[in-house]
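Asker: Sequence plus the predicted model coming up.
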Amino acid sequence: MSGHQQSAAARAGAASPPRRGIGAIVRGGFSFCFGFAAAYALLRIEPLLAGEQAEALAIGAGLLGGWCSTVIVVLTGEVSRLRRSDAELSARNEALADRNWELEEAAHRASTVLDSQGDLIVLRDSEQRIRLANDAFCAMAGKPREALIGHRFAFNVLDHGADFIEADGTRVYDQKIATQNGARWISWREGWVRSDAGEPAELQCVGRDVTDRINTERALAEARDLACAANRAKSRFLAMASHEIRTPLNGIIGMSGLLLDTGLTAEQTTYVKAIKTSGDALSSLIEELLDYSKIEAGKIDLDLRPFALTALIEDIAELLAPRAQARELEIATYVDERLPAQVVGDAARLRQVLLNLAGNAIKFTETGGVALIVEPGLMPDEVRFLVRDTGIGIAPEAQARIFNDFEQADAQTARNYGGTGLGLSISDRIVKRMGGRIELQSQPGDGATFEVTIELPAAEGDAATAPPFTAPELDNQAVMLVGRNTIEASLIARRLERWGAHTCTVVDPDVAAALLPERPWHALLIDRAIGAAEVAALAAAARHHATHRIVMLTPTERHELQTMDAALTGYLVKPLRAASLAARLALPTADAPGIASDDGDDSADSERSVAVPAPSGLSILVAEDNEINALLMRSLLTRLGHRVLISTDGEQAFDAWIAAVSAGTPYDVILMDLQMPRLDGIEASKRIRAGEISRGAARTPIFALTANTLGDERTACDEAGMDGFLIKPLDRDKLDEALASIVAGRCLAA
């Protein structure tokens, strides 16, 4: 109930008792008049009633007295009631006075609260006249309240900020206004509120001084812009530094490789290998730093394409095998056959992560080995990659921080094993960018298991769903595995059991020989690590007990095959490929005449060697301004039988191309350095492509030579019409592959 309604009710209640008293007086007066008239009439009766005058007079007087008594009684009651009503009225008036005092006190408190607020509060009517303004508003306006109430007033607005309407209709906006104390930013909340007694609604505005917040936000925005500019400058610096470092590094690695091909003494060979190893280590460090820079800048772009999962994992193991075998460690793989043959994802980024994890596992393992296991995940299309080692392990308190930038398990680890501490950080960010997660389980001294889980949907098409190889029929067949290290043997046994075989893993060759007569064995797989003599003796003992007698060895041990006993029926190169193992066990059961006949089979070595036409006889234009790199390119290409012309800048390269086309002897391929004086490789390539169109000349393949691995430069090369991208330090195999593709294309055209 409003204050006006309460006052009206109080007035009505106070007026009711007097009205009732007046009515009683009026009724008593009427009664008196009526009685008096009746008595008077009786006394004035005609003489017909003269005999009875005395009695009539008595009756009349009695009636008159009765009525008078009645009137007196009524009047007395009404007087008492009037007194009570007067008391009640006094009490009510006193309560109303108390209530009015309370309302005044509440209004005073409300006014005090409004005035004590730091926010600006103002009420306006429908015509924008101010009806209420607190002290903060008056102070900001620089005017007394009397000069504002009833008037239209608005601040001088210098600038506008954000402006939007909330769901309840409240308008929220920012204004920069001019005040006596300088420009201030005010954040306003503005909405209509109802007034009392049916009066028109009022516009309530509450403003807060947010100058400090706005200034902070703008300072942060400026700092962010400066940081972005610094980051772009850093990226340009890294690109330049990368090129400047890689250019001499290319010469160091390339020349050391050429030097190793010459006749050197044993001591000289050792020194040159040390130079090449140091150069390769420096190149890996540069790659790691550049990857970190790209990830930090958020420039990780995923290239989602179908790829063969088994081939990827086995290629990684094969790539790391020389490093592991040099430390007398095993490296083995297992890809669950329930997984699709081909999946869709970024194979290059996944290879980078797994290479880092497996490489770390080898680095921190002294004995035993490393296993790469791939299994289906818990969710559809999920794939789990396990990298398990038997190394030094990681303490629980160090497991969380090793994924941070430039962090390792402890200072002792950094001193003993080296590294920048960026590999796991980069891997973690790449996995998260792929929508996956990376987890670690480890205890000091018990090795470590890194688990990478990402979503890799199956590729479409019949070729993508077909198994990568045909599994052999091994149902109820017995296979014995003999080896001192159980990592590879355990994974082989796991695969054989999935193919239906009964496996028996033995560590001691004597125990294996004793078990041979117990049953017929479909295959005996012997690890060369038990010793060459032990392999020969066990193979001879198994001649009449095992159909297949296969030795497993490293590529460096292949020269021992010629001296091993003829009882062996074949060999497999470690790390084993599943297709090679399946093909070997699926051979006919008749004894082979010796292991020499296995060279043409689908062994690991034959599977890994790819027939590539030898690139020879190409006419090659090389645009390279660095003398050492130019010498390196000339030496490499000349050894391969190519004809080479060196130009030191883009203009010379363009002129050389024009001269060759005009003479009718165009170059077969152009190797174009990107950063050269006078005219860079991008502009030179654009001129050559434009010249081909204007002259009607055949298209010449152009490969970029660059030390910059950032994506912007790759895009520029594509836009310039280049056909390939070769990174410095130059990889001889990739150069051979690029030139082989040119030869193959030329042969097909012929």
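Answerer: Structure's in. What do you need?
Asker: Going by C-alpha atoms from here, please, whenever you check contacts or count neighbours.
Answerer: Fine.
Asker: where exactly do the helices run in the stretch 651-750 of the chain?
Answerer: Taking DSSP state H, counting those that start in this stretch as the test, the helices found in the stretch 651-750 of the chain are 681-695, 711-719, 732-749.
Asker: one more structure, for comparison:
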Amino acid sequence: MRRVLLIDDSPEDREMIVQALRSDRETRHDITEAASAQEGLSLLHGDYAFDLIVLDYRLPDMEAPEFIQRFLGNDRVPKLPILVLTGSLEGGLPIQGAMRSGVQEFLSKSQVSPALLSRLTANAIERHKLVRRLDASEKAASSARQREETARRAAEEARSAAERADRAKTQFLALISHELRTPLTAIVGFADILKDDPTNKDASHMLSMMADSGNHLAELLNDLIDMAKVEAGSIDVEPASFDPVALLKSTCELMSMRAAEKGLRLESNIDESLPDLVWSDPVRLRQIVINLLGNAIKFTSQGVVSIVARPSDTANQLEIRVADTGPGVPEDVRDTLFTPFVQGGKGGGSRREGIGLGLAISKRLAQLMGGDLLLESTSTEGTVFRLELSFPAATATGGPPPGFAPNEVVSNDGPPDLTGRRLLVAEDTRANQFLIRKLLEPTSAEVILVENGLDAVRAVSDGETPALVLMDMLMPRMDGYEAALELRKHRYFGPVVALTAATTASDHDRCRKSGCDEVLTKPIDTSEFYQTLRRLLNA
């Protein structure tokens, strides 16, 4: 059964075509008639399924080429074979354009006969099948070419990305090498001088610069660790209840000394209407503010650095602006100012300073604390950064439980009196052994020093009962984790303090699960070291 859609406005011509098709003895025809192009299009878009379209060239509402274009839509080949009927072929073929658009056969009405029409309809159907296969093949080839092009572009992009990564790595290593070697040059150089001449008249000044260089190295390592946490999505924000005015004022007092060293004034305006207690991360807030003020001081050679802190117009929000009178942020780095390892400018002179991590870390911390860090304005007359933070009062929903109070700051940062107390120190690095001995000398504690975890366990097993154990976590023979576990197995119940260069929360959790009571991070903060001893030994 061959289903045919016959579209012709002449009833007589339709009858002629119907009779010719039904005279075919080999193929039966189911013929649907339409008197206009629009009616034919409606039937094609309906539920009817046809095998062939027989189309009159000239119809009252449109001619065959327009009909074919509408039927084609976005296709290159019509979904059905089309045989076009025309009144005359005189003057050339009137449907050459239509033929190129997908017409399979054409026939003059004066030539219609059952045999010819049967042969042409069969040819049209077979030719349409061939054209459809060719079109599918071309589409497949085109799709393959597109896939190849896509793969080529992906490979090119991967190569470019690898080259960019390689350049970035080279730049990073060069930058880190410079930043490490600069303070190390001072530390090693001054150490050699003082080793040969301990009474050098500039000894005090050299020791001070060695300490500054060491602090710079510690800050660099902390920034690198924080940036690694940011990239891994594991940076810690630990909310607590604290007095925001006291924290900001103490931070400004600390940074005012750094500003004074450069001959700058640090002006602060901390709004006293801020809540007495808020629920946020005081350590991270202090870190961000120190970074902003430190940058402002670094990049300002003369004038004023100022900080203004006030409640935002948005409820439970803090707004801090840090401004300077420096040369401004260069235009070529403004768009990448918060990108890691991109330096923001020149520090009041001709060379760039730092490794470009502070602002990237600070922005991420601000976002983790429910806010953001933005470059508000910059010009040759100065720069303004705006810090916005979520700052709910401590009694707000989600804050600490009723009666929570912030940790009291221990005002006595000096060494505690540990006279008569015995401390066991497990540390394999000679420089750290010497440092810890020197830190403990003012406490008058008796120090037992061992070089690995196994010797620490043996000392306790042999009858030593130290008041406290200071345990390096990475040592030969037996590390601090295993040693702390063994000490607990040997029923040592005194405090164990982990000394570790690892800074992540998971690392500290591992120390505590091993049996340590406290964790101190290297490089050792002297004040924190003494406070920990005082707290654990009630000294």
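Answerer: Arrived safely, thanks for sending. Since this is a predicted model, take the numbers as computed values, not measurements.
Asker: matching residues in structure 1 for stretch 269-279 of structure 2?
Answerer: Counting by TM-score structural alignment, stretch 269-279 of structure 2 pairs with residues 334-344 of structure 1.
Asker: nearest to residue 177 of structure 1, of the helices of the stretch 651-750 of structure 1?
Answerer: Nearest of the helices of the stretch 651-750 of structure 1 to residue 177 of structure 1, taken as CA to CA: helix 711-719 at 45.4 Å.
Asker: Check the mean deviation of that closest one from structure 2.
Answerer: Compared with structure 2 after fitting, helix 711-719 of structure 1 has a mean deviation of 2.7 Å; criterion: mean CA distance after the TM-score superposition for structure 1.
Asker: and that helix with helix 681-695, angle?
Answerer: Per axes from the mean of the first three to the mean of the last three CA atoms, to 10 degrees, the angle that helix 711-719 of structure 1 makes with helix 681-695 is 10 degrees.
Asker: Not counting helix 711-719 of structure 1 itself, show me its contacts.
Answerer: Residues from elsewhere that reach helix 711-719 of structure 1 (CA atoms under 8 Å, 6 or more residues apart in numbering): 682, 704, 725.
Asker: what's the counterpart of the first one in structure 2?
Answerer: Spelled out, it's residue 682 of structure 1. Using TM-score structural alignment as the criterion, residue 682 of structure 1 maps onto residue 481 of structure 2.
Asker: Which residue, other than its chain neighbours, is closest to its match?
Answerer: Nearest in space to residue 481 of structure 2, with sequence neighbours left out and distances taken as CA to CA, 6 or more residues apart in numbering, is residue 514 at 5.5 Å.
Asker: which residues touch the one you found?
Answerer: 481, 482, 484, 485.
Asker: Residue 264 of structure 2 now?
Answerer: By CA under 8 Å, 6+ apart, the contact set of residue 264 of structure 2 is 297, 301, 302, 303, 304, 305.
Asker: Excluding chain neighbours, give the residue nearest to the third one in space.
Answerer: Pointing back at residue 302 of structure 2 there. Residue 302 of structure 2 sits nearest to residue 264 (CA to CA, 6+ apart), 6.0 Å away.
Asker: distance of the one you found from residue 249 of structure 2?
Answerer: With the distance defined as CA to CA, to the nearest Å, residue 264 of structure 2 ends up 18 Å from residue 249 of structure 2.
Asker: Since that was my last question, I'll sign off now.
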